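Trainee: Sharing a model that was predicted from the sequence below.
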Amino acid sequence: MKIEINRIFGLALAISVLPVLSARADDIIGQASVIDGDTIEIHGQRIRLWGIDAPKSDQLCRNDDSKLYQCGRVAATALAGLLWAIKRPVSCSPVDRDQYGRMVATCSLGTPGPDIAHWLVSNGHALDWPKYSKGKYENAQRSAEKANRGIWAGSFIEPWQYRACVKAGGRPAICSDEAADHR
């Protein structure tokens, strides 16, 4: 009986150490705070989630009743809710740096744990950004669209198109709701 308990304790100890062993030296691990729907901060470092694009904080979408709502804030709130509901450290593996000097990384809840970007896309709070993801989140997006989850319940402008419109001098309300909408 004593050997059995020692074996179980040893196995539990080994399993609890495995996640730590799988982290890379350049990974960032810690409690994350939300900056917006696709950007978090860990230990004072801003991290852009790789392969996805969420509506910007001032971006508007239309719901299933065609009423405007702040879809960027909804995306950020959903991400904050996920991080609050599952109280595990976020683990981010760097992929690149963006034009603003932020780390671009794949991030998960725990090591190993669910991919945060996949969760955002599959719940309709962000889009697969094929320019970068090469379609990694395409199936999750298709599933969200079919189920009318999140932004897929109404109409919206892709966040990358929204940013280009605003950069060209468009007002947020106009850039959020013009002819290029999805429905």
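Mentor: Okay, I see it.
Trainee: Please count neighbours and contacts with C-alpha atoms only from this point.
Mentor: Will do.
Trainee: Surely residue 68 is in contact with residue 61?
Mentor: Yes - with contact defined as CA atoms under 8 Å, residue 68 reaches residue 61; the gap is 5.5 Å.
Trainee: Looking at those two now, which is surrounded by more residues?
Mentor: Neighbour totals were compared for residue 68 and residue 61, and residue 61 leads with 25 against 18 (other CA atoms under 10 Å).
Trainee: Next, the contact list for the more buried one, please.
Mentor: 68, 69, 70, 71, 151, 154, 155, 156, 157, 176, 177 (CA atoms under 8 Å, 6 or more residues apart in numbering).
Trainee: which one of the residues you listed sits closest to residue 4?
Mentor: Set against residue 4, the nearest of the contacts of residue 61 by CA to CA is residue 151 (52.4 Å).
Trainee: what sits against the closest residue to the closest one other than its chain neighbours?
Mentor: Using CA to CA, 6 or more residues apart in numbering and skipping the chain neighbours, the partner closest in space to residue 151 is residue 124 (5.5 Å). Shown in contact with residue 124 (CA under 8 Å, 6+ apart): 141, 144, 145, 148, 149, 150, 151, 152.
Trainee: let's bring in a second model and compare:
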Amino acid sequence: MRIKDLLTAALILGTVALLADLLRRETTLEGHAFAVDGDTLDLAGTRVRLKGIDAPELGQECTRAGRPWTCGEAARRVLQEALRAGPVACTASGRDKYGRPVALCRAGGVDLSEHMARQGFAVAYLGRAYAGAEAEARAAGRGIWGASFEAPADWRAAHPRGS
């Protein structure tokens, strides 16, 4: 009976190790994409969340020169323009709470997350890898940094989906 228990334990450990390896693997997605919003792409029918940034939500408004400004729509347009550089290549390393791959994506060799932060249409998020690009945009007053805005995460909290 002892050998059977050892074999069962080895099989269970092997299965767990294999599953852990599969979860850690990076996935590559490539093709033509369009912007869903300022930090989400549709790549061949798969919604992909750009890693490291948080852009204004599509319905989010900011205030610029005392007037409402659809900064969420503007962020989507900036990302869509960046996608014109060519096919997109994304390396996904996880999923968000909605099940979307979270990925570092490039179009025409340009890191899309960095581009959005540098243009002032996204804040650095989780890990702050794009804090330098955000600081540059903030100092120059580009995008949302030339306006009054609510942080995208705070705006989402105040405007839950389906409400």
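Mentor: Received, thanks. These figures come from a predicted structure and were not determined experimentally.
Trainee: What distance do you get for the corresponding residue of structure 2 for the residue nearest to residue 151 of structure 1 to residue 75 of structure 2?
Mentor: In structure 2, the residue matched to residue 124 of structure 1 (TM-score structural alignment) is residue 120. For residue 120 of structure 2, the distance to residue 75 of structure 2 (CA to CA, to the nearest Å) stands at 9 Å.
Trainee: swap in residue 27 of structure 2?
Mentor: From residue 27 of structure 2 to residue 75 of structure 2 the distance is 26 Å (CA to CA).
Trainee: neighbour count winner among the two?
Mentor: Ranked by neighbour count (other CA under 10 Å), residue 27 of structure 2 and residue 75 place residue 75 first, with 26 against 14.
Trainee: For the more buried one, which residues are in contact?
Mentor: 37, 38, 55, 56, 116, 121, 122.
Trainee: Kindly report the same for residue 45 of structure 1.
Mentor: 102, 103.
Trainee: same question, the one 10 residues further on
Mentor: For residue 55 of structure 1, the contacting residues are 37, 71, 72, 75, 125, 126, 158, 159, taking CA under 8 Å, 6+ apart as the criterion.
Trainee: Can you add distance to residue 167 of structure 1 and secondary structure and give those back as JSON lines?
Mentor: Formatted as JSON lines, these follow (distance: CA to CA, whole Å; DSSP: H, G, I helix; E, B strand; the rest coil):
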{"residue": "37", "distance to residue 167 of structure 1": "19", "secondary structure": "coil"}
{"residue": "71", "distance to residue 167 of structure 1": "19", "secondary structure": "helix"}
{"residue": "72", "distance to residue 167 of structure 1": "17", "secondary structure": "helix"}
{"residue": "75", "distance to residue 167 of structure 1": "21", "secondary structure": "helix"}
{"residue": "125", "distance to residue 167 of structure 1": "23", "secondary structure": "coil"}
{"residue": "126", "distance to residue 167 of structure 1": "20", "secondary structure": "coil"}
{"residue": "158", "distance to residue 167 of structure 1": "14", "secondary structure": "coil"}
{"residue": "159", "distance to residue 167 of structure 1": "12", "secondary structure": "helix"}
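Trainee: will you turn those into JSON lines that also has distance to residue 47 of structure 1?
Mentor: Converted to JSON lines, those look like this (distance: CA to CA, whole Å):
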{"residue": "37", "distance to residue 47 of structure 1": "11"}
{"residue": "71", "distance to residue 47 of structure 1": "21"}
{"residue": "72", "distance to residue 47 of structure 1": "17"}
{"residue": "75", "distance to residue 47 of structure 1": "16"}
{"residue": "125", "distance to residue 47 of structure 1": "17"}
{"residue": "126", "distance to residue 47 of structure 1": "16"}
{"residue": "158", "distance to residue 47 of structure 1": "21"}
{"residue": "159", "distance to residue 47 of structure 1": "18"}
